[in-house]
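Colleague: got a predicted structure here, sequence first:
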Amino acid sequence: MINRKATAVWKGTGKEGTGTISTQSTVLENTQYSFNTRFADGKGTNPEELVAAAHAGCFAMKLAFELNAAGFTADELDATATISLDPAKGQIVKSAIELKAKVPDLSAEKFAEIADKAKKECPISQLLNAEITMNAELI
């Protein structure tokens, strides 16, 4: 079992309050978040942005492992995840992955098969209770 943790400290009301997020690795340390960073364009982070980063990173690493298992090594995997929060429902409804991949000697058909497997099996994909889409391009 591997355990990772992050801490959020919030002070005040939901709309006027402010918070900080810190991670075990200290990559984020007392990083600001607030109503404005979540629902407007304020300075700081927000939970959805952090989920998007986690999904993009997890997917890219899972894809690298799957490519290696199939006998390929990527020169570069450029993955972007866009998380969609529906404020009316109060839930994340979608994660859309955009992928540009440079993988020598890999056919488009095999690439699509491996990328789809990584999309379905990466731990963050399995965690999300949302639609997960992918637009994958082999360049």
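Modeller: Now that the structure is in, tell me what you want to look at.
Colleague: only C-alpha atoms for contact and neighbour calcs from this point on.
Modeller: Noted.
Colleague: how about the residue nearest the centre of the chain, what does it touch?
Modeller: Closest to where the C-alpha atoms of the chain average out (C-alpha atoms, centre = their mean) is residue 55, at 2.1 Å. Contacts for residue 55 (C-alpha atoms under 8 Å, 6 or more residues apart in numbering) come out as 81, 124-125.
Colleague: report the buried residues of the host helix or strand of residue 19.
Modeller: Assigned by DSSP states H and E, residue 19 belongs to strand 18-23. Residues of strand 18-23 classed as buried: 18-22 (neighbour count, 16 or more other C-alpha atoms under 10 Å).
Colleague: ok, structure two:
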Amino acid sequence: MITRTATARYEGTGKTGKGWISTQSGVLKDSRYGFNTRFEGEPGTNPEELIAAAHAGCFTMALSFALARGGHEQGELQTEARVKLEQDGAGFTITRSDLKLRASVPSIDEAELRALAEEAKASCPVSKLLNAEMSLDVEVA
């Protein structure tokens, strides 16, 4: 079993508060977040952006392993994840994560690539964690 950690610190409250996020690996160290970075586009990060990064990374790695199991040794995968945050009563809900894959895998036909991509979408641990609708758009380069 693997456990990863991250910490969040928030000073102040609500819209005027300011926060910092750090990860165990140190890739994020006191990265700024807060209302302004989440809702107003100011520099810094936000939970939805981090979830999108996690989903894109998890799905892409799962697909790369599926391709390797299928004997496909070369290729390039690029995935964009778009996580949608919507008003839900007085709060908010992450309602969906849409994956857009651009793949260049010379030794595979499009039908097999699409099947493996759907399998990777369903089996990646971040997909399993999210309680949201998901879509997958595959573009073969």
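Modeller: Everything's here; your move. Since we're looking at a predicted model, the values are computed, not measured.
Colleague: give the equivalent position in the second structure for residue 15 of the first structure.
Modeller: Superposed on the second structure with TM-score structural alignment, residue 15 of the first structure falls opposite residue 15.
Colleague: what are the ranges of the helices in the first structure?
Modeller: With helices called from DSSP state H, the first structure shows them at 35-39, 47-69, 108-121, 123-127.
Colleague: of those, flag the one that's most buried.
Modeller: Most buried of the helices of the first structure by mean neighbour count (mean count of other C-alpha atoms under 10 Å) is helix 47-69; its value is a mean of 19.
Colleague: taking helix 108-121 as reference, get the angle to that helix.
Modeller: If you take axes from the mean of the first three to the mean of the last three C-alpha atoms, to 10 degrees, helix 47-69 of the first structure sits at 130 degrees to helix 108-121.
Colleague: mean per-residue distance, helix 47-69 of the first structure to the second structure?
Modeller: Aligned to the second structure and superposed, helix 47-69 of the first structure gives a mean residue distance of 0.4 Å (mean C-alpha distance after the TM-score superposition for the first structure).
Colleague: so residue 75 of the second structure sits right up against residue 104, yeah?
Modeller: Yes. Using C-alpha atoms under 8 Å, residue 75 of the second structure is in contact with residue 104, at 5.4 Å.
Colleague: tell me how far the residue nearest to the centre of the first structure lies from residue 14 of the first structure.
Modeller: 26 Å (C-alpha to C-alpha, to the nearest Å).
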